[in-house]
Structure formats: C-alpha cells, structure tokens
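In: fold the stuff below for me.
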Amino acid sequence: MYEPIRTPSVHRMGDRADYPHRTRGEELDIQLAGHLGALLALTDELGLTEAAEQIAAQIARLRGTPPVRHAGLTAADTPTLHHRAREVAGRALVVAAARADTAAAILAAERMDAHSAALAPAGAH
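Out: Next up is the predicted model:
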C-alpha cells in the first residue's frame, strides 16, 4: 500500500493575499508609462525639447513621480530615430486606447504624426 503524504504539496497555492495583485488598469498604466519612457528617450535624443516635456508630464502623471532622464545617445541617424519613435508612439497609442486614457492617446497620436512628417520626403504632403 501507499504511505500517506505527510507534508503539504508544493503545488498547492498559498493564500491569495500572500501575492501582490494589480488590476488590469494598473498593469496598463505600467505598460503605458514604459512605452512613453522609451518614447521620451528617443525624443530627448532627437532634441525635441517641447515634445519631451509633454511626454515627461504624462509619465509623471502615470507613475506619480517625474521620469529619470539621461543623455544616453545611441549614435543612430535621425531617420532611424524618427522611425523608432513612430513605432513606440504607436505602441503607446494602442495601450492608451485600451486604458481609455485620452490625454496619453492624443499625445501618442500627435507624436506619431510628427515623426511620420519628419520621415516624409521633402515636398510630399
């Protein structure tokens, strides 16, 4: 016959209160702040001060503290930076829409438009 189990199962879930839990909204805020942080780094590298300040304000609103900013330059050319920034702004827009965060969605859409315009050939509008 089998001997009875004398220790608790290692597969048993502990009390749910033992684990940190975040709401979907909190998770989306974290994700949105991360995308905006990446966009801020690219915007700073491009030297777009006014846009960077707007992005930093949104990050501060989401996180409750102002973002840490540094001058970590990637040595990428300007078109590459604009392309990356447009992609990151698009990701931020998707998350902002999922979160129903109108201010962040508008900012992300504006940044997408600005970077798209910067990538457009001269005279093509």
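
In: hey, let's count contacts and neighbours off CA atoms from now on
Out: Noted.

In: dump the residue contacts of G25.
Out: Neighbouring residues of G25 by CA atoms under 8 Å, 6 or more residues apart in numbering: R99.

In: please determine how far the residue most central in space within the chain is located from A122.
Out: In the chain, the C-alpha nearest the mean C-alpha coordinate belongs to H35, at 1.6 Å (CA atoms, centre = their mean). Distance from H35 to A122, counting by CA to CA, to the nearest Å: 29 Å.

In: quick one more, to check against the first:
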Amino acid sequence: MYEPIRTRSVHSVADDAPYPHRTREEELDIQLAGHLSALLAVTDELGLDEAAEHIADQVARLRGATPARHKGTSGADPAGLHRRAHALAGRALVVAASRADTAAAILSAERMDAHTAALTEPRLVSAP
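Out: Here you go, the predicted structure:
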C-alpha cells in the first residue's frame, strides 16, 4: 500500500554539513544567557546592585565571559521596568527548567518574587 522511502530525509543532519551544529543543551544555554542578560540590563536600570551581581554571575557561567553592563539610567517608569523584569525572569525560569539548571531557576524565581513584591508597593503601582 505504501511505497518505501528511497531518498534520504531532508530532516536528517548530515555529518558533512558546511556549518556547525549545536546540541539542544547548547541552544538552551544560549537562550538562557540571553534572557538573563536582558534581565541584567533591566535590573541595572532599576539600581538593584546586589541582584544584578547574582544575575551577572549566572550569565558569566553560561557564556564563559563577564557580561557587558551599562549603569546609565533612562528615566523609565519603575513600575514598567519591574513588569518587564518580571516577564524576563519568567522566560528565564522556563528555559532554566527546560535545561534542569537549578541555580538559574532559583535565581529567576527569586527575581520574579522580588519584582512582584515591588509592584505591590503603593508608590510604584500605576495603570498598565
């Protein structure tokens, strides 16, 4: 009823491919480092130095190099920055859980809790 496949699948990975291939773990490391780097930028913007150092340590561990940082402030709304940081920490948590990186997952969950707490402070609450 069905004819057997006679050609090689287009989805198979050729060993002689002209470009390097990364493993799933390497791809997740790159993705996690990216989310944590974005979180680091927002954390620096908020002036949370101790938290930023912990995030920078995780980024350095994943990338093998110290992340570039910018301490300048843009004057953005703190509530908006906390919302963005919360979302970034959530993304990092999902990827950290995918790759079973306990340290990054704990750090991400702690940052989510901290930004949630900051958003419930009356002085930061504003209309989304």
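
In: TM value for the aligned chains?
Out: Superposed pair, TM-score by TM-score structural alignment, normalised by the length of the first structure: 0.82. Supporting alignment: 110 aligned residues with a CA RMSD of 1.7 Å.

In: all helices for the second structure, in order.
Out: 24-46, 49-63, 78-98, 102-120 (DSSP state H).

In: export those as TSV, with columns for distance to K71 of the second structure.
Out: Shown next, in TSV, are these (distance: least, CA to CA, whole Å):
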stretch	distance to K71 of the second structure
helix 24-46	6
helix 49-63	10
helix 78-98	15
helix 102-120	19
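
In: residues near the closest residue to I55 of the second structure other than its chain neighbours, how many?
Out: Spatial nearest neighbour of I55 of the second structure, excluding adjacent residues (CA to CA, 6 or more residues apart in numbering): L40 at 6.1 Å. Number of residues near L40 of the second structure (other CA atoms under 10 Å) recorded here: 28.

In: need the contact list for L40 of the second structure.
Out: Residues in contact with L40 of the second structure (CA under 8 Å, 6+ apart) are 52, 55-56, 69.

In: among the residues you listed, the buried ones, what's the ChimeraX command?
Out: Listed next is the ChimeraX selection for buried residues among those, using 16 or more other CA atoms under 10 Å:
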select :52,55,56
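
In: wait, H115 of the first structure touches H83, no?
Out: Yes. With contact defined as CA atoms under 8 Å, H115 of the first structure counts as touching H83 (7.0 Å).

In: more crowded one of these two?
Out: Set H115 of the first structure next to H83 and count neighbours by other CA under 10 Å: H115 wins out with 21 against 17.

In: contacts only, for that one.
Out: 82-83, 85-86.

In: at 6 Å what do you get?
Out: Shown in contact with H115 of the first structure (CA atoms under 6 Å, 6 or more residues apart in numbering): 82, 86.

In: that one and E45 of the first structure, how far apart?
Out: 13 Å.

In: could you do T23 of the first structure as well?
Out: Distance, T23 of the first structure to E45 of the first structure, using CA to CA: 33 Å.

In: if we can go back for a sec, distance of the residue nearest to the centre of the first structure relative to D113 of the first structure?
Out: 17 Å.

In: got it, and P79 of the first structure?
Out: Going from P79 of the first structure to D113 of the first structure by CA to CA gives 14 Å.

In: before we move on, what about T78 of the first structure?
Out: In terms of CA to CA, T78 of the first structure sits 16 Å off from D113 of the first structure.

In: please apply the same query to L46 of the first structure.
Out: L46 of the first structure is 15 Å from D113 of the first structure, by CA to CA.

In: of these two, who's got more company?
Out: Shown here are L46 of the first structure and D113; by other CA under 10 Å, L46 has more neighbours (18 against 15).
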